[in-house]
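Novice: below is the sequence, then the predicted model.
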Amino acid sequence: MSTSLRATVLTVSRVLAVGALLAAAPASAQEGDADIPLPVPNPERLTLGLTDEDKQDLGADEARALYKQHERQLDRIQGERVNVEETVSATEAERARLNERLLEVARKSADSENRLTALEEEMAKLREEEAAIRKQLRDQHREIGDLLAVMQRMGREPPPVMVTQREDALRMVRSGMLLNSFFPALKSRADSLAARLSELTRVLTEKQQRAEQLAAEKEELERLRTKTRDLIAEKRQRLKQQRARLDALDRAAERHAAAITDLGQLLKTLDKEVAARTGLGEYEEQLQSGEIVELKPRAKKAAFVQPGRMKPAVPFAQAKGLLMLPASGPIVRDFGEQDDLGIESKGVSIETRARAQVVSPADGWVSYAGEFRSYGQLLIINAGGGYHILLAGMEEIYVRRGQFVLSGEPVASMGEASASESRSGREARPSLYVEFRKNEKPIDPKPWWASELAKG
């Protein structure tokens, strides 16, 4: 290549390089932000049209300028990488804080529901005691009335003042004997009446106090429920980045639920899809490879304290004696117990308060959330290792398929009342059905409940 031609090519190449730099930078940067490094989509265009020999002919100033430009781009890329890493760390920390707040509110809501139930039971006892006292007062009122009626008759026919005949003496003796028996009896009845009236006053005062406590506790529970809904809404907002994946799982689950009638077949089908799209697949591989080792009892309890975890704190098989009941209330039908038709229960039924919160008993991935056959609203949580938790009877489910939930995290809420009458004789209450499965077969959940709960 001749010297003149090389010079021409070099000049044109420099113009093209400058043009590439200007085209890659926004207008604002071209006007006055030259020191701010901006990304270049195609860095190779900086030396467009130059051969290796031509590149060597670049002057020191041009080479230095190109070097500085590349250096700024590398600095910017590194800065962006740091920002992304910081954003990821901040997101994980925020998720942990949000989970921690949600678990704390769930615990407070459960305590509030338990206090409300205890207060309502105390109120029921006080009402019964009040009714019994009022009945006793009515009975004593009648007895005193009878005594007073006899004394009034005696007043209308008083004994003679002077004894003139034998009959007069007998009448005086009888009157004295009657008065001698009536007055102590009347005093005893009057004392008893005063005592019962005092007892009634105490009961009414205590009843009023309990009513005030009950109203305050109901207000507190409603506040906690509102806070729970707000936290769940916030968590849903933060899960939007996973929306496409969750939507795909939703559509797949709905298709399968419509076509499948057997629950075991549904579990198999959904588990494959959830494992492919979430961390469940990797967790199952870790379980099978033996990467997850047996933890000591103290370490198991400590593992549940980490709110930012994205896989189970403890393998489900190792969590015996550590899990909480998903709702507050008595177990009204246990595993294996027969119902009115003689059919053995494959799970447990918990009588809850109206609108009670339902929490996940264990860590796991939501395999299914929605209507399914006779179960109504059904929530299936895959805890890994072939274990599933089924929850049914709720009115509203908060979580979505594919979502990872923590032990104690609110996942649903109950309705107002159950169609069946409560065993305790109270007004009908909602009933939550809980079933544990291992390799698709129902198992007794009692060994998994925390010891103080299993006794009930």
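Specialist: Sure, I can see it.
Novice: make it CA atoms for all contacts and neighbour counts henceforth
Specialist: Fine.
Novice: ok, the most centrally placed residue in the chain to residue 426 distance?
Specialist: Geometric centre of the chain, nearest residue: residue 410, 1.6 Å, by Cα atoms, centre = their mean. Per Cα to Cα, to the nearest Å, residue 410 is found 26 Å from residue 426.
Novice: related to what we said a few turns ago, show me what contacts the residue nearest to the centre of the chain?
Specialist: 102, 103, 106, 228, 357, 358, 359, 360, 398 (Cα atoms under 8 Å, 6 or more residues apart in numbering).
Novice: now do 10 Å
Specialist: By Cα atoms under 10 Å, 6 or more residues apart in numbering, residue 410 lies in contact with 102-103, 105-107, 228-229, 231-232, 326-327, 357-361, 397-399.
Novice: and if you look at residue 254?
Specialist: 260, 368, 369, 370, 371, 372.
Novice: most neighbours, which of the residues you listed?
Specialist: residue 368 (29 neighbours; other Cα atoms under 10 Å).
Novice: quickly find the element holding that one.
Specialist: strand 364-372 (DSSP states H and E).
Novice: now do that strand: which elements does it pack against?
Specialist: Where contact means 3 or more Cα pairs under 10 Å, 6 or more residues apart in numbering; DSSP states H and E, strand 364-372 is packed against helix 243-259, helix 263-277, helix 280-289, strand 376-384, strand 387-392, strand 396-397, strand 404-405, strand 410-413.
Novice: alongside the first one, take a look at this:
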Amino acid sequence: MNWRAALLAACLAVPTGLWAQDVSPAEAAASALEDLSAARDLLEAAKGGRERVAALSETVRAYEAGLSAVRAGLRRATIRERELSLKLAGQEEEIAALLTVLQARGRAGSPSLFLHPEGALGTARAGMIVSQMTPALNAQADALRETLVEVSTLRQLQAGAERSLQDGLTGVQDARTALSQAIADRTDLPRKFTEDAVKTALLIATTETLEAFAAGLGEISGGPLETAANVDVFDQKGALPLPVAGRVLRRAGEADAAGIKRPGVLLATRPRALVSAPVAATIRYQGPLLDFGNVMILEPKSGLLMVFAGLDVVYGRTGEVIAEGAPLGLMGGKDAAIGEILTQVGDGTGSDLSQSLYLEVREDNEPVNPESWFRTQRED
């Protein structure tokens, strides 16, 4: 079974009414398939370095969306299959009685079998009772048949899940490898400035906070930057997409387990998830910083900084101007093995969101709530 067929089967096999989200499984599957198709078309048509990077980025995002759709479909399929199996187990006596009656009716080859010993009147009464019972028996039999068919379909879906997931994981890993190579080979991005490595090292060594580092960025570039795109980013305020697929784990000002409050939001993501630029911007800094791990700092416009901290791999070079949607890097961790994914699905857990990305926005070197810029929500 190829990836598209597997994705379609996994998403469409679950009845629409079983999904908690507003989006039906058919719509989710169609969207994921369109993303995959468009990404592959872009990849085949890509010739230049920048085109290839964009195509591969779309491919990675499409695979991530497809795998997420399959996980969600399998999780709901597993829950529904358990629900139906428990229901059938609790109705064993009722089902046995129903089957006995149906078998008796099936053996009745002649109306004479329904003759009543009290004569014609008794026979008429018995016939009326049987005629009233028949629609109810048929309805029960139809309901039982539908339940058994649904259970069989769900079990077939679960049995074929391993190959579907393996194809998807292999595809996304290949796409990430190709993306990293394409970015390494890229030489045609415009640059606003060239980083002074000595000044950068000194700034990192002499600052102890993100605020101090952000304030000193102007010295690295030699002055303020112009807008990285013709579109004014402030026109997009409140409507920017999150840089990575996931959910809000902690909002601005909420204390963590140690009681520390930060002005940014913490996003829960899957391992190796692709982090993308929400808007066209200049890379002001990329690399390790303080205790934040690998950090990417973008400047869409002079005085506006967007900080993304906690990446495992960062792409690009300081001073480069990148487009909206450009890849910034990858989250850490390792893709779950097939057995782990199926266990998570079976348990109904959300433990696959094991990585976290910190997002902070600063206007004129003052932190602001990122939710004033980004569309955020608690759930996937």
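Specialist: Looks like it came in fine. Here the structure is a predicted model, which means the values were calculated and not measured.
Novice: just the buried ones among the contacts of residue 410 of structure 1, please.
Specialist: 102-103, 105-107, 228, 231-232, 326-327, 357-361, 397, 399 (16 or more other Cα atoms under 10 Å).
Novice: need the contact list for the counterpart of residue 286 of structure 2 in structure 1.
Specialist: In structure 1, the residue matched to residue 286 of structure 2 (TM-score structural alignment) is residue 369. Residues counted as contacts of residue 369 of structure 1 (Cα under 10 Å, 6+ apart) are 250, 253-254, 377-381, 391-392, 396-402, 411-412.
Novice: aligned to residue 125 of structure 1, what sits in structure 2?
Specialist: By TM-score structural alignment, residue 125 of structure 1 lines up with residue 76 in structure 2.
Novice: just give me the mean distance for the strand holding residue 368 of structure 1 relative to structure 2.
Specialist: Aligned to structure 2 and superposed, strand 364-372 of structure 1 gives a mean residue distance of 2.2 Å (mean Cα distance after the TM-score superposition for structure 1).
Novice: run the chain-centre distance for that strand.
Specialist: 15 Å (Cα atoms, centre = their mean, to the nearest Å).
Novice: excluding chain neighbours, what is closest to residue 33 of structure 2?
Specialist: Leaving aside its chain neighbours, residue 33 of structure 2 sits nearest to residue 4 (6.5 Å; criterion: Cα to Cα, 6 or more residues apart in numbering).
Novice: what does that neighbour align to in structure 1?
Specialist: So, by TM-score structural alignment, residue 4 of structure 2 is left unmatched.
Novice: do the same with residue 148 of structure 2
Specialist: Match for residue 148 of structure 2 (TM-score structural alignment): residue 197.
Novice: secondary structure element holding that match?
Specialist: helix 166-238.
Novice: name the helices or strands packed onto that helix?
Specialist: helix 60-156, strand 410-413.
Novice: mind checking which of those is nearest residue 175 of structure 1?
Specialist: Closest approach to residue 175 of structure 1 among those is made by helix 60-156 (7.8 Å; Cα to Cα).
Novice: which secondary structure elements does the closest one sit against?
Specialist: helix 3-24, helix 166-238, strand 357-359, strand 410-413.
Novice: which residues in structure 2 does the shortest one align to?
Specialist: In other words, strand 357-359 of structure 1. By TM-score structural alignment, strand 357-359 of structure 1 lines up with residues 274-276 in structure 2.
Novice: comparing the matching stretch with structure 1, how large is the average distance?
Specialist: Counting by mean Cα distance after the TM-score superposition for structure 1, stretch 274-276 of structure 2 comes out at 0.9 Å.
Novice: contacts for that stretch?
Specialist: Contacts of stretch 274-276 of structure 2 (Cα under 10 Å, 6+ apart): 57, 60-61, 64, 176, 241-245, 269, 308, 311, 313-315, 323-331, 357.
Novice: over to stretch 280-289 of structure 1?
Specialist: Outside stretch 280-289 of structure 1, the residues touching it (Cα under 10 Å, 6+ apart) are 271-276, 291-293, 310-312, 315, 364-366, 382-386, 402, 404.
Novice: for the buried ones among those residues, write the corresponding ChimeraX selection.
Specialist: Of these, the buried ones go into a single ChimeraX selection, burial set by 16+ other Cα under 10 Å:
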select :271,273,274,275,310,311,312,315,364,365,366,382,383,384,385,402,404
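Novice: follow-up on the earlier one: could you dump the helices and strands packed on helix 60-156 of structure 1 to a markdown table with distance to residue 282 of structure 1?
Specialist: What follows is those, written out as a markdown table (distance: least, Cα to Cα, whole Å):
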| stretch | distance to residue 282 of structure 1 |
| --- | --- |
| helix 3-24 | 42 |
| helix 166-238 | 23 |
| strand 357-359 | 25 |
| strand 410-413 | 24 |
